[in-house]
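Student: Fold the following.
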Amino acid sequence: CQSSQQRLPYTNTNSSLLRTRDPNTIFRYSARRNADDLHYSPYSLSPLSPASIRLLRSPRKQLRKIPKTPFKVLDAPELQDDFYLNLVDWSSTNILAVGLNASVYLWNANTSNVTRLCDLQTESDTVTSVAWSDRGQYVAVGTHKGIVQIWDATTNRKTVSFPRHTARVGALAWNDYCIYSGSRDRFILQNDTRSSKQERKLAGHRQEVCGLKWSPDRQLLASGGNDNRLLVWNQSCMNPIQIYTDHTAAVKAIAWSPHQQGLLASGGGTADRYIRFWNTLTAQSLQCIDTGSQVCNLAWSKHSNELVST
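Tutor: The predicted model follows:
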């Protein structure tokens, strides 16, 4: 018998892929031109982008030289060597307050004059923290007995006293006329210096409160504790709005960036050694730096995006 085969018509389904309105543009390539590609060839085999090439070809910035020796040395006998105390603070009027045992001394950087602001020997107490008010007129003094005293630096007189803590006061922070104090009793107290009235009592730390710092806009308060936690508070809530637990030692060093809103830096103690950066707008950790030793203090430069640590 004879087999019959039916031949199907052939159709090229890929022919449409080669169709073009202008056959002369099939292998034509138009290189993109803009301000960033003026000296960059599209056929270059370099793995670097135009921006990276410009960066490598740009002149190298010279490092700023920082003197390794101090320009001024002040004699401070009986200055307590205690990680948890804050015994030195600069005022906005360029006056340094130093707590030495039972006394607080003021050194005027403009005139080099030294005056004694107060003496707590008659009260059998010692100074554990000092902090200038924003305008530089008043000095808050925290004591070992848990008392916060407000002194007028222009008259050397005590204006008000808040004996509300049950243990030493190691951290102080001003916000306008209100003074915030952190104590070994684990509490943060807000007191109004105009009315001698206690406004708030914040309970969030499980151990001693080591550091207190207000944000530049005075809306957020950061607190560090011996419980290795960094807390962020606002002015309306009684509970912290953010809790950071990445540190593995006491958090005393705290600093808000004056250049970037919501940027917070914190430093850990001997068992931690890290400086950590936080975005408080998103409650996220940004990066960390191992300093090789405990971080006692942090301060941002007001003129450049630089941070100094001790």
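
Student: use CA for all of it now, contacts and neighbours both
Tutor: OK.

Student: now the helices for the protein?
Tutor: Assigned helices in the chain, in chain order: 50-57 (criterion: DSSP state H).

Student: Ends of stretch 136-149, what's the gap?
Tutor: Stretch 136-149 has its terminal residues 16 Å apart, counting by Cα to Cα, to the nearest Å.

Student: Spatially, what comes nearest to residue 137 if we skip its sequence neighbours?
Tutor: residue 153 (5.6 Å; Cα to Cα, 6 or more residues apart in numbering).

Student: Was I right to think residue 211 contacts residue 254?
Tutor: Yes. Look at residue 211 against residue 254 with Cα atoms under 8 Å: they come within range, at 6.6 Å.

Student: shared neighbours of the two, anything?
Tutor: 222-224 (Cα atoms under 8 Å, 6 or more residues apart in numbering).

Student: Show me the strands in the stretch 151-300 of the chain, by range?
Tutor: Along the stretch 151-300 of the chain, counting by DSSP state E, counting those that start in this stretch, strands occupy 157-162, 169-175, 178-183, 187-192, 197-203, 209-214, 220-225, 230-234, 242-244, 251-256, 263-268, 274-279, 284-290, 298-300.

Student: structure for this one too, so we can compare:
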Amino acid sequence: MQVCGLKWSPDSQYLASGGNDNKLFVWNLHSLTPVQTYTEHNAAVKAIAWSPHHHGLLASGGGTADRCIRFWNTLTGQPMQSVDTGSQVCNLAWSKHASELVSTHGYSQNQILVWRYPSLAQVAKLTGHTYRVLYLAMSPDGEAIVTGAGDETLRFWNVFSKARSQKESKSALNLFTSLR
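Tutor: I've put the predicted structure just below:
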């Protein structure tokens, strides 16, 4: 099994790992065996993100044959919701200021989506990359993201505004630059 994704929980007590065997594991610091094992994905699990707003909530995304973002209650071990995104899920990141999740995608959409949790309503669809959007990083202030894709570009997006999310809990979206 090849490890495809790793992410520490916000409290640093748990580590989630995804693999090309389509499994997601949750480990704690005190055990050499996983405390949770999830087998619901139908493709490699590369995209993993712990919610900073809901203790124990983990999101994971599957590859091309799966296309789903799945949500897990790691405190009880229970699967929660899932959403079929229609394309490979490459990366996930939670907003620092709102209960929203950013997902980046590959085959066949090559886009960035923003989801409101727990309704899983799609808040935004960001397009511009012409190849798989593999990489995603949140700015230190949590208001912007940068995405990197197989098209050899970095794109910077103003996605979350602290003031706006506190007032309306809705994302402010503006593409502000692209680098090649």
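
Student: re the thing from before, quick one, which of residue 211 and residue 254 of the first structure is more surrounded?
Tutor: Each of residue 211 of the first structure and residue 254 has its neighbours counted (other Cα atoms under 10 Å); residue 211 has more, 30 against 26.

Student: and the more buried one, what pairs with it in the second structure?
Tutor: In the second structure, the residue equivalent to residue 211 of the first structure is residue 135, according to TM-score structural alignment.

Student: try residue 156 of the first structure
Tutor: By TM-score structural alignment, residue 156 of the first structure lines up with residue 77.

Student: Which residue, other than its chain neighbours, is closest to its match?
Tutor: With Cα to Cα, 6+ apart, the residue lying closest to residue 77 of the second structure is residue 36, at 6.1 Å.

Student: Roughly how far does the residue nearest the centre of the second structure sit from residue 46 of the second structure?
Tutor: For the second structure, the residue nearest the mean C-alpha position is residue 92 (1.5 Å; Cα atoms, centre = their mean). According to Cα to Cα, residue 92 of the second structure stands 9 Å off from residue 46 of the second structure.

Student: any common contacting residues for those two?
Tutor: Overlap of the contact sets of residue 92 of the second structure and residue 46 (by Cα under 8 Å, 6+ apart) consists of 60-61.

Student: who's in contact with stretch 57-67 of the second structure?
Tutor: Stretch 57-67 of the second structure has contacts (Cα under 8 Å, 6+ apart) with 22, 24, 41-51, 68-74, 84-92, 106-107.

Student: For those, which ChimeraX command selects only the ones that are buried?
Tutor: A single ChimeraX command is used to select the members of those judged buried by 16 or more other Cα atoms under 10 Å:
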select :22,24,41,42,43,44,45,46,47,48,49,50,51,68,69,70,71,72,73,74,85,86,87,88,89,90,91,92,106,107
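
Student: For stretch 3-23 of the second structure, measure first residue to last.
Tutor: End to end - Cα to Cα - stretch 3-23 of the second structure spans 10 Å.

Student: And for stretch 52-67 of the second structure?
Tutor: End-to-end span of stretch 52-67 of the second structure (Cα to Cα): 24 Å.

Student: Please pull up the equivalent of residue 113 of the second structure in the first structure.
Tutor: When the first structure is aligned by TM-score structural alignment, the residue opposite residue 113 of the second structure is residue 189.
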